[in-house]
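> please find the sequence and the predicted model below.
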Amino acid sequence: MRRQIHLYDTTLRDGSQSEDINLNTPDKLKIALRLDELGIAYIEGGWPGSNPVDVAFFKEIRNYNLKQAKISAFGSTHHPSHTAENDPNLKAIAAARTDAAAIFGKSCERHAREALRLDGRRNLDIIHDSIAFLKKQVAEVFFDAEHFFDGYRHNAAYALEVLRRAHEAGGDVLVLCDTNGGTLPHEVHDIVTAVREQLPEAKLGIHAHNDCEVAVANSIAAVQAGAVQVQGTMNGVGERCGNANLSSVIPILELKSAGAYACLPEGRLQQLTAVSSYVSEVTNLPPFSRQPFVGRSAFAHKGGVHVSAVNRNATLYEHITPESVGNHQRVLITELAGRSNIVSLARRFGFHLDKDEPVVKGLMNELKKKASLGYDYAAAEASVELLLLRKLARRGVREFFKLIQFRVLESKQENDLEPMSEASVMVEVEGIIEHTAATGRGPVNALDNALRKALSSFYPRIREMRLLDFKVRVLTGTETDGGTASTVRVLIESGDADSRWVTVGVSYNIIEASWQALADSMTYKLYKDEHVQRGMTD
């Protein structure tokens, strides 16, 4: 029998305390709905009454019929100068009308004495009375024992008494918080085990911070010692170094614990990578490519020896199947690649090749030559795909457009605040010459606008795509030119409603490098759409 672990997501509250995250009410609603779809048990919406965004969130979320999650409000125990009944913070929590609430209180005697200037006994009464009051207003009340592990090491008897009083007051789960993030996994396991022995009837949870890079490990250690609730955030966002990363906690519990634990409804785990990406997008943070399980590089293989083995048996270099968490295997083409990389990549596109075929050797030589010139095909997979399909040709990429010429003009007069960028493009499309011009915010944007203008009447769906990122790296230079005649590499990330892709261009001329990447990006969009359409009609 798998033990049910209840996930408590605090991305909207603790996660939003990250210095580079600012969420408005629509952002919070979007994330909450996606977390509910994933199957998270509890979603902490924020601190009622503390700011207009959270007030609006708790009001608006009532208009949605959540399928799985219960919304939780957050706050502190009542102020020492108030009673629980007249405390504005507790009243605001009750007024939020949520299914659950979490309040934090000092479980470290030293913190109560030095930070709050409270007598230890008074702190215990405040915790008891706050929980007892909320239990009359809210169905489930969780007590976040702040600084519990530090408090336990400092004065174990007092820390345990805090939990005992919280439990007596009706706290449904006693959440042990590693607030400073300084506790190690073996300590967490030992302390949670000791607490269970002292309070066998109480349900325990864990709230770990990542200051020592062990928040996930601490959360797993607590579960192994008997905790039934794990608090954390998607992608590990949060104050300082962040919180326990639920994007890692979830698959470890579901897939790496010999079937001992369940934390998501059946069939939801495959949504994990998509939800992780969605949260990154809404929080306006670039996805961390090396993030375990859900990162773009989590199942990427670069070395030829690795790829050769993976082609025979993926489990030789993959600890789980990528698809189980909604991710996928990627074979990278770089100067380190072998012919097995080409064979594996070709297989993805329906070409079954032998690594000794001349076309494979030719492709390998061409890719390595281009890599030596600076083409980063590990990052620009769309450009690799186009190169491969053009070479194999059997079901390759047709020539959607042919460049005749482009021109980019930059001008700035003395009193102009910004320079003016103008681009003209002449291309041949299906035997017709199109000559267009456009302005833009910078030369690449102007070039992009002019090319779109030339192509959109032939390929209307080109309007759907957008440029998401533009990166330039200087690759070579000499002391005499001061780097101004250096070779540069341009990476352009593009996307539409369905996917994202990256293309590359290399030249000593930054506009030419940008054109290469831009042209590949639009070609890839057109090829992708045509390929999908062909599949629908076949």
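Sure, I can see it.

> contacts, neighbours, all on C-alpha from now
OK.

> strands of the stretch 401-538 of the chain, start to end?
402-411, 420-429, 432-440, 466-474, 488-495, 500-507 (DSSP state E, counting those that start in this stretch).

> adding mean neighbour count and distance to residue 326, write those out as TSV.
Shown next, in TSV, are the strands of the stretch 401-538 of the chain (neighbours: other Cα atoms under 10 Å; distance: least, Cα to Cα, whole Å):
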stretch	mean neighbour count	distance to residue 326
strand 402-411	13	38
strand 420-429	20	38
strand 432-440	17	38
strand 466-474	14	23
strand 488-495	24	19
strand 500-507	24	16
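
> for residue 52, which of those strands is the nearest?
strand 466-474 (31.0 Å; Cα to Cα).

> what count of nearby residues applies to the nearest residue to residue 287 once chain neighbours are set aside?
Counting by Cα to Cα, 6 or more residues apart in numbering, residue 287 lies nearest to residue 280, which is 5.8 Å off, once chain neighbours are set aside. Neighbours of residue 280 under the rule other Cα atoms under 10 Å: 18.

> in the strand or helix carrying residue 280, what's buried?
Using DSSP states H and E, residue 280 sits in helix 272-282. Of all the residues in helix 272-282, those buried under the rule 16 or more other Cα atoms under 10 Å are 272, 273, 274, 275, 276, 277, 278, 279, 280, 282.

> that older thread, of all the strands of the stretch 401-538 of the chain, which one is nearest residue 17?
Closest among those, using Cα to Cα: strand 466-474, at 26.0 Å.

> what angle do the closest one and strand 500-507 make?
Interaxial angle, strand 466-474 versus strand 500-507 (axes from the mean of the first three to the mean of the last three Cα atoms, to 10 degrees): 40 degrees.

> below is structure B, check it against A:
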Amino acid sequence: MDNRITILDTTLRDGTQGEGVSLTVEDKLKIAKRLDMLGISFIEGGWPGSNHKDAEFFIRARELNLQQARITAFGSTRRKNIPAEHDANLRQLLDIRVGTAAIFGKSWDFQVQTAIQTTLFENLNMIEDTVRFLKRSGIGVIYDAEHFFDGYKSNRAYAMSTIRKAYEAGADWVVLCDTNGGTLPHEIAAIVASVKEQLDCPLGIHAHNDCELAVANTIAAVMAGAAQVQGTINGYGERCGNANLISVIPNLQLKLGLPVITAEQLAGLTSTARYVSEIANMHMPVNQPFAGHAAFAHKGGVHVSAILRDSSTYEHIAPGLVGNRQRVLVSELSGQSNLVFKAQELGLELEANDPNTKILIERVKELEHQGYQFDGADASLELLIRSVHGNLEEILTLESFKITVVKSVDQAILSEAVVKVKVHGESVYNAAEGNGPINALDNALRKCLMQHYPSLQTMHLSDYKVRVLDDKDGTATKVRVLIEFSDREETWSTVGVSENIIEASWQALCDSIRYALLDVKPALNKRAEGAKEAVGLVNH
């Protein structure tokens, strides 16, 4: 008996209804290809009858040459009191020539009478006519029973009659939707099990996260008999979002032993989560389970000491199973184990009784007392460890910089930076404009280095945070700047602290560029394996 769980991803439809999420047609095509690589069975691309962008997506998606995923269109049951073949939205589903459609209909008597203002009998006709029309047209039907759990609790007999109509009309799947996201896991489990007893058909679950329970409700439904899971990457979706497939998939596969995707595809889970967040321009929570940067990060000295002996002491799975990695954070709470672990990650020999270890611990505590925060700035920490270890060549030394900001009445603010640095002992001088003083500094500094290090063209700023450390001195107080950069291979963060926000930003910016040049030989546009470390640490 095949107990494989089928996944329908609705990131491109339900996910785009989340606040701040907007995808172009090109974005949706890129994500669709990535979802196919992940092993998703159905990719819900949008509602072609609702907007031109979704209609264009379905036309262009025919050229994607997907390996296993089936592009699925979303739509609703026919409008009340008209034949299905005359419904414009249903005709649109035929026009775009998809093989599968996900159709939603009403299950809750309150919704029928209040939202679409028709009779309970006509709603049943709408469901039956729509499913039969699509099946006669050769389209597979996934029937989404909207508000099913609320409907079941309000009028059990009627809710059951709606999904029975859909299945008898030929629906391939009946998906039970917790549309308002207010049902608890024990209720989900009991209702799905009850439906399974009354209706022998393939069941699915579509859960929303309004009570922070979408993942738990999805798992409860699967354990009660659901065989299809609907959700989105990173949990994007309307209001509080949908069930997060980045959590659902490994929980089903690794915890319950249910086949969902291959082990190789599962190892691409983290990269998929981060890829989609980049395309959607949505910052991914650092503590997101399974795929977040902190999902397998350890800070307490006792924890680190234990994972050095056996990582399962403080990790529920091996990070590599989902494509993530173990990280050890260093702060004033750290012990020697943290620094020894970090040094080992860098391939440096550092023992607990090594004098350099004690120097590092004291240096970290001193800097964190000043306001630095290394558990959120791994790149600055790596530079610090390498600097104290004493095997780095200083390639970048500041001589001076000057920033000019001009604002006229009828024009936008213009920032210009002039930077003079020594690169491998040679003075280099350059100027550049930017949309702010930090952007201008970044542009000018890169111009100074580009001749030697053209690989800097591939890095870009992905996040910039400023935090006031103590407001008692007003505008003269210390600030901490955290900068995040990305290139084609990785993402890294650096930190700077000063009473002057420009100086703090400069520190973090220099660390970011120095980190980017680790293992890069001058005048090469790619990282060179085995190259000498060619980076120094900014003087904090």
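Yes, it's here. Bear in mind the structure is a predicted one, so any value in this text is a computation, not a measurement.

> what does the TM-score come to for these two?
The TM-score (TM-score structural alignment, normalised by the length of structure 1) is 0.95; 528 aligned residues with a Cα RMSD of 1.6 Å.

> ok so, going back, now that we have the strands of the stretch 401-538 of structure 1, can you turn them into JSON lines and tack on distance to residue 8 of structure 1?
Converted to JSON lines, those look like this (distance: least, Cα to Cα, whole Å):
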{"stretch": "strand 402-411", "distance to residue 8 of structure 1": "53"}
{"stretch": "strand 420-429", "distance to residue 8 of structure 1": "50"}
{"stretch": "strand 432-440", "distance to residue 8 of structure 1": "46"}
{"stretch": "strand 466-474", "distance to residue 8 of structure 1": "32"}
{"stretch": "strand 488-495", "distance to residue 8 of structure 1": "32"}
{"stretch": "strand 500-507", "distance to residue 8 of structure 1": "31"}
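
> coming back round to it: average offset of the helix holding residue 280 of structure 1 relative to structure 2?
Helix 272-282 of structure 1: mean distance to aligned residues in structure 2 after superposition is 0.7 Å, counting by mean Cα distance after the TM-score superposition for structure 1.

> where does that helix end up in structure 2?
Per TM-score structural alignment, the counterpart of helix 272-282 of structure 1 in structure 2 is residues 269-279.

> which other residues reach that stretch?
23, 27, 31, 34-35, 38, 233-234, 246, 283-284, 290-292, 322-324 (Cα atoms under 8 Å, 6 or more residues apart in numbering).

> so stretch 300-309 of structure 2 matches what in structure 1?
So stretch 300-309 of structure 2 sits over residues 303-312 in structure 1, by TM-score structural alignment.

> in the matching stretch, what counts as buried?
303, 304, 306, 307, 308, 310, 311.

> doesn't residue 344 make contact with the second one?
No - in this structure, residue 304 of structure 1 sits apart from residue 344 without contact. The criterion is Cα atoms under 8 Å, and the distance is 10.5 Å.

> which helix or strand contains the nearest residue in space to residue 60 of structure 1 that is not next to it in sequence?
In space, not counting the residues next to it along the chain, residue 60 of structure 1 is nearest to residue 29; the distance is 8.0 Å by Cα to Cα, 6+ apart. Per DSSP H and E: residue 29 of structure 1 is located in helix 25-38.

> could you tell me the angle between that helix and helix 272-282?
Angle of helix 25-38 of structure 1 versus helix 272-282, following the same axes, to 10 degrees, is 180 degrees.

> tell me the helices and strands packed up against helix 25-38 of structure 1.
strand 42-46, helix 52-60, helix 272-282 (3 or more Cα pairs under 8 Å, 6 or more residues apart in numbering; DSSP states H and E).

> adding distance to residue 114 of structure 1, write these out as TSV.
Putting these into TSV (distance: least, Cα to Cα, whole Å) gives the following:
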stretch	distance to residue 114 of structure 1
strand 42-46	27
helix 52-60	30
helix 272-282	38
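
> ok, the aligned partner of residue 476 of structure 2 in structure 1 - contacts?
Using TM-score structural alignment, the partner of residue 476 of structure 2 in structure 1 is residue 485. With contact set as Cα under 8 Å, 6+ apart, residue 485 of structure 1 has these partners: 477, 478, 508, 509.

> pull the most distant pair out of the residues you listed.
Pairwise over those, using Cα to Cα, the maximum falls at 478 and 509, 15.4 Å.

> which one of the two has more residues nearby?
residue 509 (15 against 10).

> ok, that one to residue 474 of structure 1 distance?
Residue 509 of structure 1 sits at a distance of 11 Å from residue 474 of structure 1 (criterion: Cα to Cα, to the nearest Å).
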